[in-house]
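Asker: sharing a model prediction with you, sequence too.
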Amino acid sequence: MKGHVVVIAPYAPMHGEPRVSAPQISQALGGRALAVLESRDDWHRVRGADEYEGWIHAGYLAPVAEPPREESILTSLGCHVRSAGGKRRHLPPGALLLPDDIVESGTALAPDALRRAHPRDPAAAARTAMKIFEGTPYLWGGVTPWGVDCSGLVQTAFLIHGIVLTRDAWQQAGAGEDAGDDPLALRPGDLLFFSDRADRRITHVGIAAGDRTMVHSALGRGGFAMEKLDDMEDLYVEKLRSRYVGARRVRA
């Protein structure tokens, strides 16, 4: 099968191989269109708008003749919907509603309203990350408030503000322009990058939130956390600072 599919579940787990026991490498948000690159039995290797590729089971997907025009679709900010056939779903922030979805509770915005409420502003994306992900546990490959990893938090927060970033932390390190070497002198919305490897390949990312703070999702914190980067009495912050590689300023 080649062509395009749309995610019909609230989100679809994306695996590194076409089997359910393979590690989850990401998640595709509900309503998002994906290009099908290859199919094996009930599995499709797909690529999203962020150019990320992985395997998703066909049960999460529906084929479409062409990708829907996202500028005419409601975006969930966390809502419960019901389809014309009566099926109910709880959509995470960033998911797109399907054409026959009816909002029963929560918030979903049309494109113009979404742009007004969530403009293309990295500083605003930092605030959105705090609002959406506070209290969220860490989950490798996660992009929702039900479980999120470091780069998934960054990607979803910026996506809601109309800024499409790549999926993994090392890829996001190529976004925007250099924001300097001092993690205490960054603007809200700047991305901070860290490495725990000898070759300094990026393994972690967070978002500067102002007043020398950073928001991120970290295994070492069990999920969402806000760090005071000048608190060197905190052993976790001290370790983070020792792993700091640099920062990038995303263009709005």
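Answerer: Ah, there it is.

Asker: can we go C-alpha only for contacts and neighbour counts from here?
Answerer: Noted.

Asker: give me the buried positions along stretch 222-230.
Answerer: Across stretch 222-230, burial judged by 16 or more other C-alpha atoms under 10 Å covers 223-229.

Asker: closest to E71 out of those?
Answerer: Among the buried residues of stretch 222-230, F224 lies closest to E71 (C-alpha to C-alpha), at 30.5 Å.

Asker: you'd agree that closest one is up against S217?
Answerer: Yes. Between F224 and S217 there is a contact under C-alpha atoms under 8 Å: 4.2 Å.

Asker: and the residue nearest to I25 when sequence neighbours are not counted, how far from G16?
Answerer: With sequence-adjacent residues excluded and distances taken as C-alpha to C-alpha, 6 or more residues apart in numbering, I25 is closest to G141, at 4.7 Å. Using C-alpha to C-alpha, to the nearest Å, G141 is found at 11 Å from G16.

Asker: ok, these two, which is more surrounded?
Answerer: Neighbours were counted for G141 and for G16 using other C-alpha atoms under 10 Å; G141 has more, 23 against 17.

Asker: the more buried one and V148 touch, don't they?
Answerer: Yes. Under the criterion of C-alpha under 8 Å, G141 makes contact with V148 at 6.8 Å.

Asker: below is structure B, check it against A:
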Amino acid sequence: MKKNLLLLSLAVIVLLYACEKATVKQGLIIEQVEAKWVPDSRVDVFDVELVYSQGTLLVKGETTIAEAKDELLAKLGQTDKLIDSLVVLPISSIEKKWAVTTLSLANLRDEPKHSAQLVSQTIMGTPVRILKQKGGWSLVQSPDGYIAWTNNSSLAFMNEAEFDAWRSAKRVLVLSDGWLEDGFGHHVSDLVKGSLLTVVEKQKDKVIITLPDGRSGSVESDIVREFDMTGDLPALKGEKLIEVSKEFMGLPYLWGGTSSKAVDCSGFLKNIYFLNGYILARDASQQIKYGQPVPLQVEALQVGDLLFFGDAESKKVTHVGMYIGDTEFIHSSGRVKVNSLDETRENYSGYRRASWLGA
């Protein structure tokens, strides 16, 4: 009897060991596919779970990359019988797969609830792609590629035809914070820099506009300019970059903030460049991957260059500012302010100088 129990125990151990090895192998396959297709989870989704059931491997979860799903199933299918429950986003059953931000700013969070961490924001007139929905929330992808949750009350949802009509409509870009007002001087909505508004009619000193959700009103014509996405990108001018950045001076720091109400470091730079015709990636660690590298010498810098800071040992980027000339850079740290890389200056930041990683 003892011998039989011992043999049974050994068999269970061997079986468990075999299952563990298989799990480790499959886990490595998932890691390899994810590393190849989704190296940055902020701009793509690859959430996969494997479940064994009666000799069959159930593959479930979701991803935004169809090619990643195909490769994963092909590799797992070499050794296991599969049931495919892996969904490719956006969800096909969603009728209106586009939306436009219809509040002055919409908060983007890492989970579909108001208490979740704020990770980014979109401002009025920003188009987003709807990936899936849960309750009163939508998982959206903004023009910079960032994926996060936002409340449905901040969006105007559109089908393909409605979205095409919105994109082809005549629009203006808001250059200063202000108010959209009705014909009686009552506030319809607040406006922030960078908002995109659809033009209904131009008058002598006002522009009649409509919001994505159908509300309408007027703005002073001197705080907007025509918005046109056709043609070549505008030339970046150092003096204009400085002028726009100085308009944010003293603005408070907000983790996840990307508007002229409050900004984090990379959200601040996104605003400056968007108002000059360019869309930057969302986070500092993403922004450093674009553009031409500049030597870590003050003499090599030009106005408008992005300066990246972080941990010298790990080389992890955690902060970004913009060079404005004469050894100085502007950034959001506590508030939007100007510091110098010259230790003889009163506004010198030894901490930033020591943590300067790239430009």
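Answerer: Nice, I can see it. Remember, it's a predicted structure, so these values are computed and weren't measured experimentally.

Asker: that older thread, show me what the residue nearest to I25 of the first structure lines up with in the second structure.
Answerer: With TM-score structural alignment as the matching criterion, the partner of G141 of the first structure in the second structure is G256.

Asker: do the same with I56 of the first structure
Answerer: Matched to the second structure by TM-score structural alignment, I56 of the first structure sits across from T150.

Asker: now swap in I207 of the first structure and tell me
Answerer: When the second structure is aligned by TM-score structural alignment, the residue opposite I207 of the first structure is M322.

Asker: the nearest residue to its match once chain neighbours are set aside and L241 of the second structure: what is the separation?
Answerer: Here the nearest residue to M322 of the second structure in space, its sequence neighbours aside, is L306; by C-alpha to C-alpha, 6+ apart that works out to 4.6 Å. Applying C-alpha to C-alpha, the value for L306 of the second structure to L241 of the second structure is 12 Å.

Asker: between the two, which one's more packed in?
Answerer: L306 (24 against 20).

Asker: could you check which residue of the first structure pairs with that one?
Answerer: So, by TM-score structural alignment, L306 of the second structure is matched to L191.

Asker: surely its match meets G206?
Answerer: Yes. Using C-alpha under 8 Å, L191 of the first structure makes contact with G206 at a distance of 5.8 Å.

Asker: sort out which residues of stretch 138-152 of the first structure are buried, please.
Answerer: 138-145, 147-152.

Asker: what residue in the second structure is paired with R89 of the first structure?
Answerer: Using TM-score structural alignment, R89 of the first structure lines up with S189 in the second structure.

Asker: ok so, going back, what is in contact with F224 and S217 of the first structure at once?
Answerer: Residues touching both F224 of the first structure and S217 (C-alpha atoms under 8 Å, 6 or more residues apart in numbering) are 137-138.

Asker: now the helices for the stretch 1-150 of the first structure?
Answerer: Here the stretch 1-150 of the first structure has its helices, by DSSP state H, counting those that start in this stretch, at 111-117, 122-133, 150-160.

Asker: on that earlier part again, burial measure for the match of I207 of the first structure, as a count.
Answerer: M322 of the second structure, neighbours per other C-alpha under 10 Å, totals 26.

Asker: mind checking what secondary structure it has?
Answerer: strand (DSSP: H, G, I helix; E, B strand; the rest coil).

Asker: ok, now which ones touch it?
Answerer: Going by C-alpha under 8 Å, 6+ apart, the list of residues near M322 of the second structure reads 269, 303-307, 329-331.

Asker: so which of the residues you listed sit within helices?
Answerer: By the criterion of DSSP state H, membership of these in helices covers L269.

Asker: of the contacts of M322 of the second structure, which is the most crowded?
Answerer: L269 (30 neighbours).

Asker: counterpart of that residue in the first structure?
Answerer: Matched by TM-score structural alignment, L269 of the second structure corresponds to V154 in the first structure.

Asker: T318 of the second structure is in contact with S285, isn't it?
Answerer: Yes. Counting by C-alpha under 8 Å, T318 of the second structure touches S285, with 6.6 Å between them.

Asker: at which residues are the strands of the stretch 151-300 of the second structure located?
Answerer: Taking DSSP state E, counting those that start in this stretch to define them, one finds strands in the stretch 151-300 of the second structure at 155-158, 171-174, 178-181, 187-191, 196-202, 206-210, 216-220, 224-227, 258-259, 262-263.

Asker: out of the ones you listed, which is closest to V24 of the second structure?
Answerer: strand 258-259 (41.1 Å).

Asker: circling back: for G141 and G16 of the first structure, list the residues in contact with both.
Answerer: Common contacts of G141 of the first structure and G16 (C-alpha under 8 Å, 6+ apart): 24-25.

Asker: mind listing what's buried along stretch 53-69 of the second structure?
Answerer: For stretch 53-69 of the second structure, by 16+ other C-alpha under 10 Å, it's 57-65, 68-69.

Asker: returning to what we had before: test my guess that the residue nearest to M322 of the second structure contacts I324.
Answerer: No. Applying C-alpha under 8 Å, one finds L306 of the second structure not in contact with I324, separated by 9.7 Å.
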